[in-house]
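Visitor: quick check, what structure comes out for this input:
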Amino acid sequence: MIADIQNALKTLIYEEAGLPQDALDVRFAAPTSNWVAGLTRPTLNFFLHDLHENAGLRSMEFQRADSVRGAKRTLAPRRVDLKYLVNVFFKSQVDELGRDEWNVLWRVLAALMRQEEWEAKYVPSAVKELDLNVLGTVNTAPNQTNYSLFTSLALSVRPHLNYTLTVPLDLNISSLAPFVFERRVGLRTGLEIESGSEADVLVIRSSWLIRDENGQPVRDALVRTDSGERGFTDASGVVHLPVERESVRQLDVLTLEGKVLQVDPAQSFLVLESER
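Guide: Next up is the predicted model:
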């Protein structure tokens, strides 16, 4: 994921800051003094020096997705902050003020500030699959940690940026609850329960999962059996009816759009096709 993010960041920088790819490199190395001395081209460097979870954005919610095997519950991704020290290095400068370097840094600052929430075209496909965006924050306030970084890298303190990217991390924590097609519950009202005795009350519930031809759940649809039992589908497209599955010969479905369809109740997962 980090490699995908950094490749996307490189594309964003070149496009948003209008930097020439044939004349300036964007790299992600530890800028030690020896590394800087070995540069042969102007270089914009993003040094990843810290990463930790953004606890303020943590979500303990589970996302639900129904499949033919049951209901899959997946823990929402965590959010991680990637902290970068951003520097520009030119082998030679126009003058002692380092104007070339600072002009590049200025354009990069504007580009990053414009992309506080990355446009979709810059977001890697692996992040889009998690249905979350990439957030970017520039902090220009003095930071004592940065001065320590320059010292540890054997560099002189120079104008720089602090850039934080907040990206999702999928922990791959999920559980599968098998879909129950028919449930029978026997209730005994007597105080004494004899082994093998029949239940005083028998509660039967059968379930069907109804989707449209695109695989999306059909919600708030009225479902009725040929013997008169009826109920509405929930947000997941599931309807529960107090009837034995084997006794149902026909299901009539009335959708919110006013379509009336007859389906075969023998199937566990019913698919409603749109009218041609």
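Visitor: going forward, measure contacts between C-alpha atoms and count neighbours the same way
Guide: Fine.
Visitor: show me the helices in the stretch 1-150 of the chain, by range?
Guide: 2-17, 33-37, 99-114, 125-128, 144-152 (DSSP state H, counting those that start in this stretch).
Visitor: of those, which approaches Leu176 most closely?
Guide: helix 125-128 (22.9 Å; CA to CA).
Visitor: which positions within the closest one qualify as buried?
Guide: Val127 (16 or more other CA atoms under 10 Å).
Visitor: what of stretch 150-161?
Guide: Those would be 150, 160-161, for stretch 150-161 by 16+ other CA under 10 Å.
Visitor: and of the residues you listed, the nearest to Ser92?
Guide: His160 (17.9 Å).
Visitor: the closest one and Pro124: what is the separation?
Guide: 26 Å (CA to CA, to the nearest Å).
Visitor: quick check: Leu261 touching Asp252?
Guide: Yes: using CA atoms under 8 Å, Leu261 is in contact with Asp252, at 5.7 Å.
Visitor: who has more neighbours, these two?
Guide: For the pair Leu261 and Asp252, the greater number of neighbours falls to Asp252 (18 against 14), based on other CA atoms under 10 Å.
Visitor: can you name every helix or strand that the helix or strand containing the more buried one contacts?
Guide: Taking DSSP states H and E as the criterion, Asp252 maps to strand 251-254. On a contact count with 3 or more CA pairs under 8 Å, 6 or more residues apart in numbering; DSSP states H and E, strand 251-254 meets strand 222-225, strand 260-263.
Visitor: to compare with the earlier structure, here is another sequence to fold:
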Amino acid sequence: MIHEVDDALRALLRAEALDRTSVSVVFDAPTRDWAAKVNAPTVNLYLYDIREDMRRRERGLYNEYDEQGIVVARRRPPRYFKLSYLLTAWTRRPEDEHRLLSELLACMLRYEALPKERIAGTLAELGVPVPLSIALPPPEDRSFADVWSALGGELKPSLDVVVSVPVTASPVYAAGPPAGEGMQVSLDGFAPPPRPAPGSPEEKPVYGRTDRERARRAMTRRSGRAPKGKT
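Guide: Predicted coordinates:
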């Protein structure tokens, strides 16, 4: 995905900001040694940070369907990663660099996502927007001065370009077979067991007593006599 974003950014800048010029577009680290070797007008897009865009993370699973509209598999939704580029212009005169930066800024501000006609490969097959932002304030945990210090170069006017690219590489879970029309149960040849006769030893007691015993005890309570065998 990253190389496809590189190609899309290069195509966009060459077509709309650097048209009919000999300015090169490169993706090198702007170190002190590299800057000393630049001898022609150059626009540099240095990829200095890659991190997940947590605001765009989704939960759950996406269904995949066959030609009959039956779910055959499920996969996780794409996760977006922010690719942060340090966009700089390199010429012999600072005024020319500022002019180049103005053209680059005006070009990027026309779009909130990479133009579809500049996207190719896997990104084009996904058919989803690829958000693009430029010159936003840096996160609290990072400053551009720190980036230049890490590169060992001198602080230079730059534009921060951030592209949120979707990554679809995730496990695919096979779906189970579709449910049928229902369960059919056949009762052919089944007969319930015979019910025992009242008072027989096979009859189960109700709360520990048979119905006949309960009736006998009720009559005893009404007559005031104790049942036989009881004192």
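Visitor: one step back: so which of the helices of the stretch 1-150 of the first structure is nearest Asp170 of the first structure?
Guide: helix 125-128 (9.4 Å).
Visitor: now do the contacts for Val167 of the first structure.
Guide: Contact analysis of Val167 of the first structure by CA atoms under 8 Å, 6 or more residues apart in numbering lists 79-82, 127, 133-135.
Visitor: of those, which stay in contact in the second structure?
Guide: Counting by both residues aligned by TM-score structural alignment, their matches' CA atoms under 8 Å, these that remain in contact in the second structure are 79-82, 134-135.
Visitor: which one of these sits closest to Leu57 of the first structure?
Guide: Nearest to Leu57 of the first structure among these, with distances taken as CA to CA, is Arg79, at 6.3 Å.
Visitor: which residue sits closest to the closest one, ignoring its sequence neighbours?
Guide: Distance criterion CA to CA, 6 or more residues apart in numbering; nearest residue to Arg79 of the first structure, sequence neighbours excluded, is Pro168 at 4.5 Å.
Visitor: that neighbour maps to what in the second structure?
Guide: Counting by TM-score structural alignment, Pro168 of the first structure corresponds to Pro166 in the second structure.
Visitor: can you get me a residue count around that match?
Guide: By other CA under 10 Å, neighbour count at Pro166 of the second structure equals 22.
Visitor: ok, the one 4 residues further on next?
Guide: Residues near Ser170 of the second structure, counting by other CA under 10 Å, number 11.
Visitor: ok, Val86 of the first structure next?
Guide: 20.
Visitor: so how far is Arg107 of the first structure from it?
Guide: In terms of CA to CA, Val86 of the first structure sits 13 Å off from Arg107 of the first structure.
Visitor: which residues do those two both contact?
Guide: By CA under 8 Å, 6+ apart, no residue touches both Val86 of the first structure and Arg107.
Visitor: sorry, back to before: so which of the contacts of Val167 of the first structure belong to strands?
Guide: 79-82, 135 (DSSP state E).
Visitor: quick check, nearest of the residues you listed to Gln6 of the first structure?
Guide: Within those, the smallest distance to Gln6 of the first structure is 10.4 Å, found for Leu82 (CA to CA).
Visitor: pretty sure Thr74 of the first structure contacts Asn172?
Guide: Yes: using CA under 8 Å, Thr74 of the first structure makes contact with Asn172 at a distance of 7.3 Å.
Visitor: between those two, which contacts overlap?
Guide: Shared contacts of Thr74 of the first structure and Asn172, defined by CA under 8 Å, 6+ apart, are absent.
Visitor: tell me the one among the kept ones among the contacts of Val167 of the first structure nearest to Pro31 of the first structure.
Guide: For these, the nearest to Pro31 of the first structure is Leu82 (17.0 Å; CA to CA).
Visitor: got the contact list for that closest one?
Guide: Taking CA under 8 Å, 6+ apart, one finds 48, 50-52, 164-167 in contact with Leu82 of the first structure.
Visitor: from the residues you listed, pick the one nearest Glu198 of the first structure.
Guide: Relative to Glu198 of the first structure, and with distances defined as CA to CA, the nearest of the contacts of Leu82 of the first structure is Val167, at 58.2 Å.
Visitor: element containing the closest one, please.
Guide: Using DSSP H and E, Val167 of the first structure falls in strand 161-169.
Visitor: quick check: angle from that strand to helix 144-152?
Guide: Angle, strand 161-169 of the first structure to helix 144-152, by axes from the mean of the first three to the mean of the last three CA atoms, to 10 degrees: 100 degrees.
Visitor: strand 161-169 of the first structure against the second structure, how far on average?
Guide: Its match in the second structure and strand 161-169 of the first structure itself, once the structures are fitted together, sit a mean 0.7 Å apart by mean CA distance after the TM-score superposition for the first structure.
Visitor: now the buried members of the contacts of Leu82 of the first structure.
Guide: 48, 164-167.
Visitor: can I get these in TSV with distance to Phe269 of the first structure?
Guide: Shown next, in TSV, are these (distance: CA to CA, whole Å):
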residue	distance to Phe269 of the first structure
Leu48	49
Thr164	46
Leu165	42
Thr166	39
Val167	36
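Visitor: thought Leu135 was touching Asn54 of the first structure, still the case?
Guide: No: under the criterion of CA under 8 Å, Asn54 of the first structure is not in contact with Leu135, lying 11.6 Å apart.
Visitor: any residues in contact with both of these two?
Guide: Joint contacts of Asn54 of the first structure and Leu135 (CA under 8 Å, 6+ apart) are Thr166.
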